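> Predicted model and sequence follow; I will ask about them next.
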Amino acid sequence: MNRKRRLALAIGAGIAPLLVVTMPASPASAHGYVSTPPSRQAQCAAGTVECGPIKWEPQSVEGPKGLASCSGGNSQFADLDDDSKGWQVTPVGSSQTFNWKLTARHSTSTWQYFVGGRKVAEFDDGGAQPPETVSHTVNFGGITGKQKVLAVWNIADTANAFYACIDVNIGG
């Protein structure tokens, strides 16, 4: 019996590396969005703006890293890219704290914030797993007026990121 057990262990040890290499990679289990000031998907979830299926899953705006769209390239969330939908605009000062609500946490490389296609802030988490809520204070520098902020949560161990757009009036 001892010999059979050793043989089974040896076979298992030989097969295990092959299974790890041949098994498909699982998608990111992380989900999250900017809750305050209210992002477009937060407004959809609250019923502030009529937006289709994103109402039920505001945390699911996931797409490949490097996109510049509010929908994360997801056609089912295309309403988020429509600037004419009557999004609530939040008045903010020259800096603003953005609060992310994470419904599933995942290792994070960086958090980025863009205004008009220009990166205005980046926070490096170095692969750490974030808590359920994350806050960043972003200084807008000399940018003023009505702006759309693109907030991006870059996942450390996948090729994906989560996207949120927040409509603000800086200095308003």
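That came through fine. Numbers count the residues shown, from 1 in each chain.
> alpha carbons only for contacts and neighbour counts from here, please
Noted.
> who touches the longest helix seen in the chain?
The residue-count maximum for a helix in the chain (DSSP state H) belongs to helix 2-22. Helix 2-22 is touched from outside by no residue, with contacts defined as Cα atoms under 8 Å, 6 or more residues apart in numbering.
> next SSE after that helix?
Read in the C-terminal direction, the helix or strand following helix 2-22 is strand 31-36, with elements assigned using DSSP states H and E.
> what about versus this one:
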Amino acid sequence: MQPQSPKHGAVSSPPSRAQLYLENWQANGLEAGKFFPRSQPGMRDPFAPDDVVNAQPPADGKIASAGKDFAASLDEVGTDWKKHSVTSGQNLEITWGFHAEHKTRRFNYFLTKNGWNPDQALTRAQFDAEPFHSVQLPEQPYWEHELAPGNPTTHTLRLPQRPAGHQVLLAVWEVADTGQAFYQVIDLQYT
């Protein structure tokens, strides 16, 4: 049995891949360096330069697991993931639950591109380069402000246009007072 690590936060609704296929403590611990889709560590936040620089973001092919060995099954290739049914342009509510306090800078939401290949590992090239939705807490410097979203926190996203089929939504919660972000993948079935 693996030791439990500190719990942090995860998407609970619609259920993320982590919520569906991992134990709760594991689903809440999918953290790696912030600023996706960037791949290098040691970068300052251009919006909040006093925030802690980023740690190493997850490697391509390890985005769903945030590079955590205990969650490697989330990176498996295939289309048999449990999917949440959606339509182009609909509003989708994403709910995060938090199990450890972190000063929050932003939440970014990315979607796989038109024509992405579900038979290949999730890479930066499979996602749009810019988030289709972002929620940013503007107060600076982080040590003088609470920067704590409600628990739970729900964001309403208008989904981009996509053809019918499997798409992957990547939800990233970026922390101001560490170099980390929390990665959650939600499988969608566009109808």
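Thanks, I have the structure now. A quick note: this is a predicted structure, and the numbers were derived from the prediction, not measured.
> if we can go back for a sec, tell me which residues of the longest helix of the first structure are tucked away?
Residues of helix 2-22 of the first structure classed as buried: none (neighbour count, 16 or more other Cα atoms under 10 Å).
> what separates it from the chain centre, distance-wise?
What separates the centre of helix 2-22 of the first structure from the centre of its chain is 39 Å, taken as Cα atoms, centre = their mean, to the nearest Å.
> One more: stretch 67-77 of the first structure?
A distance of 11 Å separates the C-alpha centroid of stretch 67-77 of the first structure from that of its chain, computed with Cα atoms, centre = their mean.
> Over to stretch 156-165 of the first structure?
Centroid separation for stretch 156-165 of the first structure versus its chain: 5 Å, with Cα atoms, centre = their mean.
> Give me the distance between the two termini of that stretch.
Between the opening and closing residues of stretch 156-165 of the first structure lies a distance of 21 Å (Cα to Cα, to the nearest Å).
> Ok, stretch 118-134 of the first structure next?
The stretch stretch 118-134 of the first structure measures 22 Å between its terminal residues, going by Cα to Cα.
> ditto for stretch 139-157 of the first structure
Length of stretch 139-157 of the first structure, first residue to last, Cα to Cα: 28 Å.
> How about stretch 69-87 of the first structure?
15 Å.
> now do stretch 17-33 of the first structure
Terminal-residue distance, stretch 17-33 of the first structure (Cα to Cα): 36 Å.
> quick one, what contacts the aligned residue in the second structure for S135 of the first structure?
Superposed on the second structure with TM-score structural alignment, S135 of the first structure falls opposite T154. If a contact means Cα under 8 Å, 6+ apart, then T154 of the second structure has E93, I94, T95, W96 as its contacts.
> is it true that P160 of the second structure lies in a helix?
No - judged by DSSP: H, G, I helix; E, B strand; the rest coil, P160 of the second structure forms no part of a helix; its state is coil.
> So it sits against F132, correct?
Yes - shown here, P160 of the second structure and F132 form a contact pair, counting by Cα atoms under 8 Å, at 7.3 Å.
> Y190 of the second structure contacts V168, doesn't it?
No - the pair formed by Y190 of the second structure and V168 falls short of the contact definition of Cα under 8 Å, at 10.1 Å.
> More neighbours: the two, which one.
Neighbour comparison, Y190 of the second structure and V168: the larger count goes to V168, with 21 against 17 (by other Cα atoms under 10 Å).
> nearest spatial neighbour of the more buried one, skipping sequence neighbours?
D187 (4.8 Å; Cα to Cα, 6 or more residues apart in numbering).
> That neighbour pairs with which position in the first structure?
Aligned partner of D187 of the second structure by TM-score structural alignment: D167.
> Its match is in contact with K85, isn't it?
No - using Cα under 8 Å, D167 of the first structure is not in contact with K85, being 11.5 Å away.
> Looking only at neighbour counts, state which of the two leads.
Each of D167 of the first structure and K85 had its neighbours counted (other Cα under 10 Å), and the higher figure belongs to D167 (20 against 13).
> Quick one: work out the angle between whichever strand or helix holds that one and strand 31-36.
Element membership of D167 of the first structure [criterion: DSSP H and E] is strand 160-170. Compare the direction of strand 160-170 of the first structure with that of strand 31-36 by axes from the mean of the first three to the mean of the last three Cα atoms, to 10 degrees and you get 10 degrees.
> Output the contacting helices and strands for strand 160-170 of the first structure.
strand 31-36, helix 40-46, strand 62-64, strand 90-92, strand 145-155 (3 or more Cα pairs under 8 Å, 6 or more residues apart in numbering; DSSP states H and E).
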